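Participant: Sequence and computational prediction follow.
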Amino acid sequence: MKPFIKLKSICAPLNRANIDTDAIIPTDFLKRIERTGFGQFLFYEWRFDENGNHRPEFVLNKPGYENAKILITGPNFGCGSSREHAPWSLSDYGFRVIIAPSFADIFFNNCFKNGILPIVLSDEVIELLFEKIENQHGYELTVDLEEQTISDEQEWQISFDVDAYRKNCLLKGLDDIGITLEKSEEIKQFELLRKSPAPMST
């Protein structure tokens, strides 16, 4: 998993509440066994019409947003089914940060496991960010995980909370397998001891 330290990117606004995992990645595209390749199907029914053509009104199809790595959205993002394909598709598309007033719990946890930083900010701050994006084409934010700050080029800044353990994993680029491999030497020593002949008892 790629480490996350600091990111500067244009922000894509998706001002909708209760976006569920079926909207993030429709069930028709869950037949792959790899974690990659799902980005092309992200928000598929919103991005494309029934003929597979781009819907020009959808934010990710508008000029300037195709390379956005920060998604700003409404409350209860990632609700519905607990499928991990949702963060897979967001990550594969290129998003590294999602900012919302609230997230579904399982989706929130899965984000960290897949290199995405989900940030909870108040409704008021989210509305302010939507306004900034609307009033300034190409609005960018810098997300600094080490300092736990979000800032823009107009000297606006705010702090955010993140669990210390999850923060450390993102900074080091560690998923569950990577965390286990950090203990590889201890695991090796344990296995060697476990294979040693045990004393016989009578």
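Facilitator: On my side now, so go ahead.
Participant: CA only for contacts and neighbour counts going forward, please
Facilitator: Noted.
Participant: contacting residues around stretch 67-78?
Facilitator: 9-21, 24, 86, 94-104, 107-108, 126, 130 (Cα atoms under 8 Å, 6 or more residues apart in numbering).
Participant: tell me which residues of it are tucked away?
Facilitator: Going by neighbour count (16 or more other Cα atoms under 10 Å), the buried part of stretch 67-78 is 68-78.
Participant: Now, the residues you listed that are in strands?
Facilitator: Taking DSSP state E as the definition of strands, those contribute 70-73.
Participant: In JSON lines, list these along with distance to Gly37.
Facilitator: Shown next, in JSON lines, are those (distance: Cα to Cα, whole Å):
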{"residue": "Ile70", "distance to Gly37": "19"}
{"residue": "Leu71", "distance to Gly37": "19"}
{"residue": "Ile72", "distance to Gly37": "23"}
{"residue": "Thr73", "distance to Gly37": "23"}
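Participant: Closest one of those residues to Gln189?
Facilitator: Nearest to Gln189 among those, counting by Cα to Cα, is Ile70 at 42.7 Å.
Participant: okay, now the one to match up with it:
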Amino acid sequence: MKKFTKLAAHAAPLPVANIDTDQIIPKQFLSTVERTGLSRGLFFDMRFLSDGSPNPDFVLNQPAYSGAKILITGPNFGCGSSREHAPWALLDYGIECVISTSFADIFFNNCFKNGVLPLVLEAAQVDALMNQANGQNARFEIDLAAQTLTAPDGSVYHFEIDPGRKKSLLEGLDEIGQSLMQHNQISEYEHKRKLMTPWLG
């Protein structure tokens, strides 16, 4: 998993509440367990018209937001079914941080497991950031170690994050990576177990 330490990028505003995981990555794109290539399905029904052409009204299709790595959105983002493909699709598209007032629990947890920062702020703060996300000239800076977000106008917002989740993002360790950090202890335990219970093989 890629480390998340600092991020300086522009943001795309998506002021829509209750965006569920089927809107983030529709079911027809879930036939793979590969984490790459899912960006083509991200917000598919929003990004594309019925004839398959890009929807010019959707924010990520607008030139000013091309390459945005931050998404600022409405409350209860990621509700619905518990598909891990949702953060996979966001990350594959290039979005490394989603800012909202609230997230669905399973989506929130899946983000940390895959290197996406789900950043929770108060409604007034999200509204202020949404207003400042006005294209490529609006740069946002996130410092995870300091737990700060600096807005384009220079305002600094402090955000809370669980210390364990913060550590895993900073070190780029998912659950498997964290387990592998204990490799020596695991090997020692397995060796002792074989000595104490040889009949178990």
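Facilitator: It's in. All figures in this text were calculated on a predicted structure; none of them were measured in a lab.
Participant: Let me see the TM-score of these two.
Facilitator: After superposition, the two chains reach a TM-score (TM-score structural alignment, normalised by the length of structure 2) of 0.94; 199 aligned residues with a Cα RMSD of 1.6 Å.
Participant: Can you select the buried ones among the contacts of stretch 67-78 of structure 1 for me in PyMOL?
Facilitator: Per 16+ other Cα under 10 Å, the buried members of the contacts of stretch 67-78 of structure 1 correspond to this PyMOL selection:
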select buried, resi 9+10+11+12+13+14+15+17+18+19+20+21+24+86+94+95+96+97+98+99+100+101+102+103+104+107+108+126+130
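Participant: Which members of the contacts of stretch 67-78 of structure 1 occur in strands, if any?
Facilitator: Residues of these located in strands (DSSP E): 9-14, 97-100.
Participant: Structure 2: matching residues for stretch 46-63 of structure 1?
Facilitator: Mapping stretch 46-63 of structure 1 onto structure 2 (TM-score structural alignment) gives residues 46-63.
Participant: now the strands: where do they sit in structure 1?
Facilitator: 6-14, 70-73, 97-100, 117-120, 140-144, 149-151, 157-159.
Participant: Redo those strands as a markdown table? Include distance to Ala198 of structure 1.
Facilitator: Listed next are the strands of structure 1 as a markdown table, based on distance: least, Cα to Cα, whole Å:
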| stretch | distance to Ala198 of structure 1 |
| --- | --- |
| strand 6-14 | 51 |
| strand 70-73 | 56 |
| strand 97-100 | 51 |
| strand 117-120 | 47 |
| strand 140-144 | 52 |
| strand 149-151 | 54 |
| strand 157-159 | 55 |
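Participant: Check the gap between the nearest residue to Phe43 of structure 1 once chain neighbours are set aside and Phe48 of structure 1 for me.
Facilitator: Distances taken as Cα to Cα, 6 or more residues apart in numbering place Ile24 nearest to Phe43 of structure 1, at 4.7 Å, with adjacent residues excluded. Remark: distance between Ile24 of structure 1 and Phe48 of structure 1 (Cα to Cα, to the nearest Å) = 13 Å.
Participant: can you tell me which residue is nearest the centre of structure 2?
Facilitator: Val116 (2.8 Å; Cα atoms, centre = their mean).
Participant: nearest spatial neighbour of Ser81 of structure 2, skipping sequence neighbours?
Facilitator: Thr21 (6.2 Å).
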